[in-house]
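Colleague: here's my sequence, what's the structure:
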Amino acid sequence: MTALDDLPIRDELRGETPYGAPQLDVPVRLNTNENPYPLPEELVARIAERVGEAARTLNRYPDRDALTLRTELAGYLTRVTGHEMGPREVWAANGSNEVLQQLLQAFGGPGRTALGFEPSYSMHALIARGTGTGWLSGPRTADFRIDVAAAVRTIAERRPEVVFVCSPNNPTGTAVDADTVRALYDAAQAARPERGALVVVDEAYEEFSHGPSLLPLLDGRPTLVISRTMSKAFGAAGLRLGYLAADPAVVDAVQLVRLPYHLSAVTQATALAALEHTDTLLGFVGRLKEERDRLVRELRAAGCTVTDSDANFVQFGLFEEEGGAHAVWEALLERGVLVRDNGVPGWLRVTTGTPAENDAFLDAVRAVMKERRQ
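Modeller: Predicted coordinates for the structure are as follows:
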C-alpha cells in the first residue's frame, strides 16, 4: 500500500497530521467548544421551511455573492456592536476557516509570511502552511497576554504580510484590548509602508466576552479584518458558516480567490433562518457565560490554576510534571469526561457545557485532584 510520504506532496506538508480533536463516544464531551444547547424547535421548523423553498431551485446555482445573507449579517453586526455595517463590508464562507483560507490565498502565499501569537488557534498556522505562506510565532507573556513591546519589535524585524490576533484567544480564553490591536496594526503598516499589511482579528468567541467587539476599529484601517462564525454563539457548528467584516476592498480581494458558487443555497437558507432567531440564540449565550464563570470559580476551589476566560471554554492546570496534563486528561476520560489536550505544557481546556455536564466534569476534576494530592 502506498504511504503518504511516497506521494509527491509539498515538502512543508511532510510529517504533518490533520487538524482535529478526538471524537469519542463518552457521556460528557467538552473538548470542541460546541454550544451544548440544541436549536429550538421553532428555529428547526423555520430552517425546514427555508430549506424547502431553496430546494425548489436546486437545479440552479445559488446566489454567488450571497447578498441577502451578507445584508442580514451586516444588520446583526450593527445591532450587537453599535458599529454601522453594510453588505459590501461583509463576506461569508463555509466556516471561518474558509474565510481565513481565502484571506491567506489573497494576501499570503509563497514568499510571504504570517505572524500569530502562540499558543493560539492552531488552524492559523495550518492554513498558512496549506497556502504556502511562511509562519512566524510571536511572543506572549507568562499569563498568555500578547507582549506588545516585543510583538512590535518582531513585526518591525520580520515584516509579515499578515498578522493574526485571536480575541478571545483559543485555547487560553484571554481577550485582547483595543490598544493592543491599534499598536499591532500601526506596527504592521509601518513595517510595510508600500501597501501595508493585513491584520486579522479572529473573534470566533466574541459573543461570550465580557468586553466589547473590536469591530469599531475598522474605521480608518483599510487592512484590518474582523473574522467571526455562527458555529459558537449561534449553536450552529454543523452549519459551517463564517464571515468577515472589513473594508469593501478586502471583500473584493477575497472574491478573486473564492471558488465559484462556494456557499450553497441550503447553507444560505439555514443561516438566514438562524439570524431570524438571534435573540433566542443569544439567550443561550447568557446561560453559558454564567456557567463558564461557575467553572472558573469551582476549578479554583478544587485547587486548579485557571486562566481568566472571555470565551465559552476555560483553560485550567497547572500540571507541571512531565506528561502531567495528558495524565489528567486520561484520568478524566476514564470517568467519562472528554476535555481537550491542546499540547500547551501543563494545561487542559474544557468547553462550557450544560449545568449537568459541568457538574459531571467538576465532580471528575475533584476526584482526580484528590488522587493527585494523595
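Colleague: all contacts plus neighbour counts: C-alpha atoms, from now on.
Modeller: Noted.
Colleague: strands of the stretch 1-150 of the chain, residue ranges please.
Modeller: Taking DSSP state E, counting those that start in this stretch as the criterion, the stretch 1-150 of the chain carries its strands at 28-29, 90-93, 113-117, 134-138.
Colleague: so which elements touch the last one?
Modeller: So that's strand 134-138. Judged by 3 or more C-alpha pairs under 8 Å, 6 or more residues apart in numbering; DSSP states H and E, the packing partners of strand 134-138 are strand 113-117, helix 122-130.
Colleague: deepest-packed of these, please.
Modeller: For those, average neighbour numbers computed from mean count of other C-alpha atoms under 10 Å are highest in strand 113-117, which has a mean of 24.
Colleague: residues making contact with that strand?
Modeller: 108, 124-125, 128, 133-140, 146, 160-165 (C-alpha atoms under 8 Å, 6 or more residues apart in numbering).
Colleague: mind doing that once more with 6 Å?
Modeller: With C-alpha atoms under 6 Å, 6 or more residues apart in numbering as the test, strand 113-117 has contacts from Thr133, Gly134, Trp135, Leu136, Ser137, Gly138, Pro139, Pro160, Glu161, Val162, Val163, Phe164.
Colleague: what of stretch 159-170?
Modeller: With C-alpha under 6 Å, 6+ apart, stretch 159-170 has contacts from 113-116, 120-121, 174-176, 191, 197-203, 205, 310-311.
Colleague: and this one, please, so the two structures can be compared:
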Amino acid sequence: MSTIADLLRPDLRGRSPYGAPQLDVPVALNTNENSYAVPPAVVAAVTKAVSRVVPRLNRYPDREFVELRTDLADYLQRSGGVAVRPEQVWAGNGSNEVLLHVLQAFGGPGRTAIGFTPAYSMHPIISATVGTRWVDGMRGVEGHGVFDLGVAGVVAQVREHRPDLVLLCSPNNPTGTALPLEIVEAAHDAAPDAVVVVDEAYAEFARPGTPSALTLLEGRDRLVVTRTMSKAFALAGARLGYLAASPDFIDALRLVRMPYHLSAVTQAVASAALTHAPELLGTVEAIKVQRDRIVAELTGLGLDPVPSDANFVLFGGLDDARATWQSLLEHGILVRDVGIAHHLRVTAGTPEETDAFLSAMRELAPTHRQEQPL
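Modeller: The predicted model follows:
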C-alpha cells in the first residue's frame, strides 16, 4: 500500500514548506509587518463596511470585484501619478496568490522562471507548486557589490536561460535594494517571449526619487507590477495583494482563478481601507526613520547593514548569524535568519522596538562581530 510520501508529486518530495517562526515574544521583527495598529478611524470605517455586507453573505461576492479594482486603480494614480485603469488591475488573497495566478497562467511543466538570488523566498516555492522549473540567477556577477544587479548581468542570464517568466523585486527582499528602471527595461527587451514580473511589495517605503515600474507599463503587455496592502497599509491580516498589467494580461488570469476567490468581507475591508489611505500610510515616514536609524547605528557598531528602500534592514558582519539570532531571541527579540551566511534581517518597527533591538545589538556586537582580516 502506498504511503502519502509515495503519492506526493515527485518534484515536491523532500521539500520544506514556507515557514517564518511565529513565536510569542515582546519584540517581533521577523516578518516585515507594520508594527503600528490600524488607526481607530480606519477600524470604524472597516467595521461599518463589513457590517453592510454581512447580511448578504448568503450570496456569492462580486466575482469581478469591480469596486475594489476601481479603488486600487485610483490609489495607484493618486500615489504614483500613473494612469492605471480598473481593467488593468487584479487582486487576490495576498500578493502570493496574485503571483500564483501569474505562474498558473504562464508557467507550468516544461516552462522556466528565473529570479536573482537572494530574493523573495516565495518566488521559487510558488513556481514549484505549479511545476515550473526555477533558475537561481546570480547577483554581483559584474564585480560590484555581492547583492547588486546590473544590466549586463541580467541580460546575459536571461539570454542564457531563455525563461518564460522573469521575476524581479524592487525593493528586493531580503536586501532592501531598489532596482533602476534600466534593469527592468533590459530584462523585458532581452526576453521577448517572457512575462516580466516586478514585485513591489515594499514600494511605499522607497526613498524619494526611487522610480516604480508602473511607469513602464504603457506599451509593454508582458510587464506586470505586483503590490500588497500587507506592509505599508498595516493590513497583513486582511490578505490583499494586487497587480497592474495590460487588460489582455488580466483576461488571462481569469482562466486560472477560483470562482469568487475574493470574499465579500475581503473586498469590503480593502475598499474601506483605501478610502483612508492617508491615515494608514501615516506611519510610513516614521518607519523609514527607524530603518535609517538601524542602518546608521549598526554601521557604528562595526557591522555591515545594507542601505534599504524597504521597511527592513539586512545586516552582515556577524561571525555566526544563527548564534546571534538565538541571542537576540533570548533578549525577547525575534529577527529573521534568511539563510545568508553572516547576515540577519530585522524589520524596522516602532521607536521602542528599535530601542530594544539596538540595545541588544550594542551588547552583542563586541562578541558576535565577524573578525576582520588584518
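Colleague: after superposition, what's the TM-score here?
Modeller: With the length set by TM-score structural alignment, normalised by the length of the first structure, the two chains reach a TM-score of 0.95; 363 aligned residues with a C-alpha RMSD of 1.3 Å.
Colleague: that older thread, how about the strands of the stretch 1-150 of the first structure in TSV, adding distance to Val225 of the first structure?
Modeller: Below are the strands of the stretch 1-150 of the first structure laid out as TSV (distance: least, C-alpha to C-alpha, whole Å):
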stretch	distance to Val225 of the first structure
strand 28-29	32
strand 90-93	10
strand 113-117	14
strand 134-138	19
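Colleague: of those strands, which is nearest Gly15 of the first structure?
Modeller: Gly15 of the first structure lies closest to strand 134-138 among the strands of the stretch 1-150 of the first structure, at 16.4 Å (C-alpha to C-alpha).
Colleague: just put the helices and strands packed on strand 134-138 of the first structure in CSV and tack on distance to Thr352 of the first structure.
Modeller: Output for those, formatted as CSV (distance: least, C-alpha to C-alpha, whole Å):
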stretch, distance to Thr352 of the first structure
strand 113-117, 24
helix 122-130, 20
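Colleague: what does Val337 of the first structure align to in the second structure?
Modeller: Aligned by TM-score structural alignment, Val337 of the first structure pairs with Ile333 of the second structure.
Colleague: what number of residues lie near the closest residue to that match other than its chain neighbours?
Modeller: Among residues not flanking Ile333 of the second structure along the chain, Val27 sits closest, at 4.8 Å (C-alpha to C-alpha, 6 or more residues apart in numbering). Other residues lying near Val27 of the second structure total 22 when counted by other C-alpha atoms under 10 Å.
Colleague: report the contact partners of the residue nearest the centre of the first structure.
Modeller: Geometric centre of the first structure, nearest residue: Ala204, 3.9 Å, by C-alpha atoms, centre = their mean. Residues near Ala204 of the first structure by C-alpha under 6 Å, 6+ apart: Arg228, Thr229.
Colleague: distance of the aligned residue in the second structure for it relative to Asp309 of the second structure?
Modeller: Aligned by TM-score structural alignment, Ala204 of the first structure pairs with Ala201 of the second structure. Ala201 of the second structure is 11 Å from Asp309 of the second structure, where distance means C-alpha to C-alpha, to the nearest Å.
Colleague: how about the helices in the second structure?
Modeller: 4-7, 40-53, 66-80, 95-106, 122-129, 151-161, 181-190, 247-253, 264-275, 277-280, 284-300, 321-330, 351-368 (DSSP state H).
Colleague: which among the ones you listed is found nearest to Val338 of the second structure?
Modeller: helix 321-330 (9.6 Å).
Colleague: quick one: that closest one to helix 351-368, angle?
Modeller: What separates the directions of helix 321-330 of the second structure and helix 351-368 is an angle of 130 degrees, with axes from the mean of the first three to the mean of the last three C-alpha atoms, to 10 degrees.
Colleague: tell me what helix 321-330 of the second structure is packed against?
Modeller: Here helix 321-330 of the second structure touches no other helix or strand, going by 3 or more C-alpha pairs under 6 Å, 6 or more residues apart in numbering; DSSP states H and E.
Colleague: repeat the analysis, applying 8 Å as the threshold.
Modeller: Here helix 321-330 of the second structure touches helix 351-368, going by 3+ C-alpha pairs under 8 Å, 6+ apart.
Colleague: and the helix it packs on, how far from the first structure on average?
Modeller: On superposition with the first structure, the mean distance recorded for helix 351-368 of the second structure (mean C-alpha distance after the TM-score superposition for the first structure) is 0.8 Å.
Colleague: which bit of the first structure covers that helix?
Modeller: Against the first structure, helix 351-368 of the second structure falls on residues 355-372 (TM-score structural alignment).
Colleague: what are the buried residues along that stretch?
Modeller: Pro355, Glu357, Asn358, Ala360, Phe361, Leu362, Ala364, Val365, Arg366, Val368 (16 or more other C-alpha atoms under 10 Å).
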